[in-house]
Every structure is written in structure tokens, then in C-alpha cells.
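1. The amino acid sequence is not available; the structure is as follows:
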């Protein structure tokens, strides 16, 4: 399977806020797609980026590192980051990695 078949990204702008939805698997093969989606979204200079992970079905160690790097990338642009759809187990794991503390969880689903 191709990476774009394993992870789909959807971007929706609302004023100066961008909603970026990741759906599928976040791993070694697909992390570059997530990085590119964030880079593209940030090129529009949003005030806030809402990262929706509701559709994320799999996230391994590489996916966790990718989320950590994406978080850092977003914060270096002084863009507010809001996280939605994060499974509680993944939220706890990210908290252990000190990543979740820099995110504003707006909804924990499942």
C-alpha cells in the first residue's frame, strides 16, 4: 500500500484557524505526509491550528515522535495548537513524553 492510502489528511480553513484532520495510520511510512500537511497549513499563517485525530486508527513509536516534532514545529511559528479526538490512552502516553502538556485538548473522544 502507498502511504497516502494509509493516512489521509484533510484541511479546512475557518477565518484564521485551520482544522487539520488525520485519518488512518501514523507510522514510519506516513509521518512525512503528516509533516507535509502541517507545513502546508502553517504556510497560510493561521492564528490557530486544530489537529483532529479522531480518525487515527494506529500510532506507533514513530507516529508518537512525529506528533512530538509536529507540536514543536507548530509552536515555533507561535501558532496556537488545539488537539481534538485524541484517544485517552494516546493522551496519557503523550503526557508521559511531555508533549501533551503543550497542547490544549479541546475534546477527548472514545
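-> The structure has been received and is ready for your questions. None of these values were measured; they are calculated from a predicted model. Numbers count the residues shown, from 1 in each chain.
2. When you work out contacts or count neighbours from here on, use the C-alpha atoms and nothing else.
-> Noted.
3. if I look at residue 100, how far off is residue 14?
-> Distance, residue 100 to residue 14, using C-alpha to C-alpha, to the nearest Å: 24 Å.
4. Counting neighbours, go ahead and name the busier of those two.
-> residue 100 (19 against 8; other C-alpha atoms under 10 Å).
5. Can you name the residues that contact the more buried one?
-> Counting by C-alpha atoms under 8 Å, 6 or more residues apart in numbering, residue 100 touches 91-92, 94.
6. What subset of these is buried?
-> 91, 94 (16 or more other C-alpha atoms under 10 Å).
7. Which of the contacts of residue 100 sits closest to residue 104?
-> residue 91 (11.2 Å; C-alpha to C-alpha).
8. quick one, what contacts that closest one?
-> residue 100.
9. mind checking which helix or strand the residue positioned nearest the centre of the chain is in?
-> Against the mean C-alpha coordinate of the chain, by C-alpha atoms, centre = their mean, the closest residue is residue 51 at 4.6 Å. Secondary structure from DSSP states H and E places residue 51 in strand 48-59.
10. ok, and here's another one to check against it:
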């Protein structure tokens, strides 16, 4: 399977806010797709990026690194980042990362 078959992204804009929905698997094969989409979205200069992970079915360590890069990208672009629709296990992992490393994940919402 091609990476774009394993991970799809959809964006919806309203004003200075963009909703980026991620569907499928976020792993070594697909993380570059999220990176590319995020770069494209952030180039337009939104005030807020809401990353909806409701339809994310898998996330490995490479996916976690992609989320960290997204956090860094949004900070550099002076864009606020919110994560929404997190599976409880991913929420737990991100919360643990917050306590175990200097990285602070963005606001976590359901």
C-alpha cells in the first residue's frame, strides 16, 4: 500500500482557524505526509490549528515524533495547537511524555 492510502488528511478553514483531520495510520511510512500537510497549512498563517485525531487508528514512535515536530512547527509559526479526538491510550502516552521529557504537548481535548 502507498502512504497516501494509509493516512489521509482533510482540512477545513474558518477565519484564522484550521481544522486538520487525520485518518488512518501515523507511522514511519506516513509521517512525512503529516509533515507536508502541516507545512502547507502553517504557511497560510492560521491563528489556531486544531488537529483532530478521532479517526487515527495507529500511532507508533515515529508518529509521536511527527506530533512533536508539529508542535515545534506551530510554535515557530506563532500558531496555537490543540489536539482533539485522542484515543485514551494516545492521551495517556502524550501525558506521560509530558512528565518524562522537556516537551510539553499541546492542549489535549476530547
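-> Cool, got the structure. Here the structure is a predicted model, which is why all the values come from computation and not from measurement.
11. What does the superposition give as a TM-score?
-> The TM-score (TM-score structural alignment, normalised by the length of the first structure) is 0.91; 107 aligned residues with a C-alpha RMSD of 1.5 Å.
12. related to what we said a few turns ago, quick check: of the contacts of residue 100 of the first structure, which lies closest to residue 74 of the first structure?
-> Distance to residue 74 of the first structure across the contacts of residue 100 of the first structure (C-alpha to C-alpha) is lowest for residue 94, with 16.1 Å.
13. Map the closest one onto the second structure.
-> In the second structure, residue 94 of the first structure lines up with residue 94, judged by TM-score structural alignment.
14. does its match really touch residue 105, like I thought?
-> Yes. Here residue 94 of the second structure lies in contact with residue 105, judged by C-alpha atoms under 8 Å, at a distance of 6.7 Å.
15. which SS class is residue 23 of the first structure?
-> Of the three states, residue 23 of the first structure takes strand under DSSP: H, G, I helix; E, B strand; the rest coil.
16. burial measure for it, as a count.
-> Neighbourhood size, residue 23 of the first structure [other C-alpha under 10 Å]: 18.
17. My understanding was that residue 24 of the second structure contacts residue 6; is that so?
-> Yes. Residue 24 of the second structure lies in contact with residue 6 (C-alpha under 8 Å); the separation is 5.5 Å.
18. So for these two, which sits in the more crowded spot?
-> For residue 24 of the second structure versus residue 6, the count of surrounding residues by other C-alpha under 10 Å is larger for residue 24: 20 against 16.
19. How about the contacts made by the more buried one?
-> 6-8, 55-58.
20. hey, where'd the helices end up in the first structure?
-> With DSSP state H as the criterion, the first structure has helices at 3-6, 31-43, 61-76, 88-96.
21. Export those to a markdown table and append columns for distance to residue 106 of the first structure.
-> Formatted as a markdown table, the helices of the first structure follow (distance: least, C-alpha to C-alpha, whole Å):
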| stretch | distance to residue 106 of the first structure |
| --- | --- |
| helix 3-6 | 26 |
| helix 31-43 | 19 |
| helix 61-76 | 15 |
| helix 88-96 | 12 |
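22. now for these, which one comes closest to residue 20 of the first structure?
-> Closest approach to residue 20 of the first structure among the helices of the first structure (C-alpha to C-alpha): helix 31-43, 7.7 Å.
23. average distance between that closest one and the second structure?
-> With mean C-alpha distance after the TM-score superposition for the first structure, helix 31-43 of the first structure departs from the second structure by a mean of 0.5 Å once superposed.
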